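**Q** From the sequence below, what's the structure:
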Amino acid sequence: MRFKIVILLFTFSILKIFATGQEPDKIIINNKEYDLLNNPLEKYFQNHPEYHPIYGPKLSEFQKYRNGERMLSFSTSNSRDYIATFTIEKNILSVVDIKIQDLNSENEDYISVYKQLFGDQKIVLDYSGILVIPTGDLIETANFGYSYLFTQYKLMTINKDNVVKEKELNKDEFMKFRFTQFREYKKSEDYKIELKNYLKNWEAEKKSELSPENIKKMSKKEMAQLKKEYAQPPTEDHIDGYFFVSQNPDFIIVDY
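**A** Next comes the predicted model:
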């Protein structure tokens, strides 16, 4: 119970502090389009980087980004630099469109590049995970990742692109699912890697913040406050709260 209370308190506090909320991918089910609070193409692009619309070689206008340089997006609300649209047909998950922002647009318009990337070939995503699809009303507006709260959700468990389970959940049932999934995520190697990187980044931030160059113009009171903030590394509760709202462990498949 303490775990849930700490996570909830941290979640609702961090939502007020951090930015920016992300533009979701889309999914079409029974001819109706929904927001999708997962990004199934991210793993696909990790395994097939040649098809990435920005960092791959397919689109010549983005050649300068092939060395890994970060694209300066029109909006920080889309850190992926694309919006994908998926469908569920005959219980199979498929991608049917990929849009990116038009570099020549002054209105942040999106244009489809699916044909340029894939032509007429059928894409096998080989995705396994739990899709989160909000179907109810928005309760809490967030400015961090996909940490929005809705009255109703549809969850779909996918195994290698095949739907093996789906269920409608209310808000309370969804939060129970999230806690269960997060507990399992903490047991994974991915969590250990993220934790190691988080602490490494914290140490680097501490070194920078407490550097002579940074504190030379501070008052004694300001320096004392800053040193107090970095006196101890983040607690497990703090880190778990941050990961709970920032990570999307859709690959952790649990019952719901």
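**Q** hey, let's count contacts and neighbours off CA atoms from now on
**A** Noted.
**Q** residue boundaries of the helices in the stretch 1-150 of the chain?
**A** 2-14, 41-47, 114-118 (DSSP state H, counting those that start in this stretch).
**Q** all strands of the stretch 1-150 of the chain, in order?
**A** Taking DSSP state E, counting those that start in this stretch to define them, one finds strands in the stretch 1-150 of the chain at 25-29, 32-36, 83-89, 92-101, 110-112, 129-134, 138-140, 149-150.
**Q** one more to line up against the first:
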Amino acid sequence: MVVQAFYPAQTTVSVDRKVARNPLLHIASNVRRNIKIKNTKDNMKTFLTIILTSFLGLTAFSTAQISDKIIYKGKTYKLHCNPLESYFNKNPDKRPKSEIMSTALWRGYVATFKIKNKQLFLKDIKVMVSGKNSYKKWKSVIKEVFPNQKEIKIDWFTGLLVLPYGKRINYVHMGYGSTYENYILIELDNGNFNKEKKFDYNKYEEFKEKQFQAFKKTDEYNKIKKEIQKETDSDEFIDTFLKDFVINYTTKILTDE
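**A** This next block holds a predicted model:
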């Protein structure tokens, strides 16, 4: 396999590829084992950055990632989450093999989804392969991953799909950290469409704050916070972490305001 760096090399921290039931806690624990960080404000911010880049992918990476795609209401959007990852974590032998592993694509593939009849379906999976004169091209491997299946419903996915669109407001060279002018948020339950919400950037940030405040009232918040406190006793850090990435670990829209 060729590892292709499409961006300048960055320092990364290795974490276990296996995702636990609560990946947020799993990553925090693994990162703590790999690095020594004191509870200063700057170092906690560094810790936060490493955890979040880990949380958004299969391994810790510091390169902006090529996103999956989704066709929704006739338009194609970037998808700032990866619905196939939970399937591949449970079925690692099914994960497609790529001839080229890019630092901008640690998961190794790009999936295209479509919402049809209020259900989430997989349309294609592509990997990078070598062509003539070192030219790189995309190859479909969906039939290798899901042979003899005409329609593949993603019925294992329950959570929120994040569809950014419009002008990119701020580029962040890691994960899906860049921010955009507009967002569509779609709530799914076992692959079935529940609801959508649309935001501009400012409204999206306001929504995340309200989502976090609603999440703080749940038992799950107390459970996660108690576990993270084993890694750090900084309540400010814990709440900053949970608030900034509330969309990634909540599975429902908790506020309609």
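**Q** for the helices of the stretch 1-150 of structure 1, which one sits closest to Glu166 of structure 1?
**A** helix 41-47 (20.3 Å; Cα to Cα).
**Q** From the chain's centroid, how far away is that closest one?
**A** Relative to the mean C-alpha coordinate of its chain, helix 41-47 of structure 1 is positioned 13 Å out (Cα atoms, centre = their mean, to the nearest Å).
**Q** What lies in contact with the longest helix seen in structure 1?
**A** As assigned by DSSP state H, the longest helix anywhere in structure 1 is helix 189-209. Applying Cα atoms under 8 Å, 6 or more residues apart in numbering, the contact partners of helix 189-209 of structure 1 are Tyr185, Lys186, Asn214, Ile215, Leu226, Tyr230, Pro233, Ile239.
**Q** distance of the third one from Lys227 of structure 1?
**A** Think Asn214 of structure 1. Here the criterion is Cα to Cα, to the nearest Å. By it, Asn214 of structure 1 lies 12 Å from Lys227 of structure 1.
**Q** Kindly report the same for the fourth one.
**A** When Cα to Cα is the yardstick, Ile215 of structure 1 and Lys227 of structure 1 sit 10 Å from each other.
**Q** now the first one
**A** For Tyr185 of structure 1, the distance to Lys227 of structure 1 (Cα to Cα) stands at 33 Å.
**Q** Compare neighbour counts for these two and give me the winner.
**A** Ranked by neighbour count (other Cα atoms under 10 Å), Tyr185 of structure 1 and Lys227 place Tyr185 first, with 21 against 14.
**Q** tell me the contacts of that one?
**A** Taking Cα under 8 Å, 6+ apart as the test, what Tyr185 of structure 1 contacts is Tyr191, Pro249, Ile252.
**Q** Next: Phe182 of structure 1.
**A** So Phe182 of structure 1 contacts Phe244, Pro249 (Cα under 8 Å, 6+ apart).
**Q** Is it located within a helix, as I assumed?
**A** Yes - assigned with DSSP: H, G, I helix; E, B strand; the rest coil, Phe182 of structure 1 falls within a helix.
**Q** Tell me the counterpart of Asp137 of structure 1 in structure 2.
**A** Counting by TM-score structural alignment, Asp137 of structure 1 corresponds to Lys167 in structure 2.
**Q** so what's that match closest to, chain neighbours aside?
**A** Closest residue to Lys167 of structure 2 in three dimensions, ignoring its sequence neighbours and counting by Cα to Cα, 6 or more residues apart in numbering: Glu181, at 5.2 Å.
**Q** One more: Lys78 of structure 2?
**A** Closest to Lys78 of structure 2 by Cα to Cα, 6+ apart is Lys69, at 4.8 Å.
**Q** Adding distance to Tyr44 of structure 1 and mean neighbour count, write the strands of the stretch 1-150 of structure 1 out as a markdown table.
**A** Below are those laid out as a markdown table (distance: least, Cα to Cα, whole Å; neighbours: other Cα atoms under 10 Å):
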| stretch | distance to Tyr44 of structure 1 | mean neighbour count |
| --- | --- | --- |
| strand 25-29 | 14 | 20 |
| strand 32-36 | 16 | 15 |
| strand 83-89 | 12 | 19 |
| strand 92-101 | 11 | 19 |
| strand 110-112 | 18 | 15 |
| strand 129-134 | 13 | 21 |
| strand 138-140 | 30 | 12 |
| strand 149-150 | 27 | 18 |
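**Q** Contact partners for Gly113 of structure 2?
**A** Slight slip there: residue 113 of structure 2 is Phe, not Gly. The neighbours of Phe113 of structure 2, taking Cα under 8 Å, 6+ apart as the test, are Lys69, Ile70, Ile71, Leu120, Phe121, Leu122, Lys123, Asp124.
**Q** So what does the fourth one match up with in structure 1?
**A** So the one you mean is Leu120 of structure 2. So, by TM-score structural alignment, Leu120 of structure 2 is matched to Leu93.
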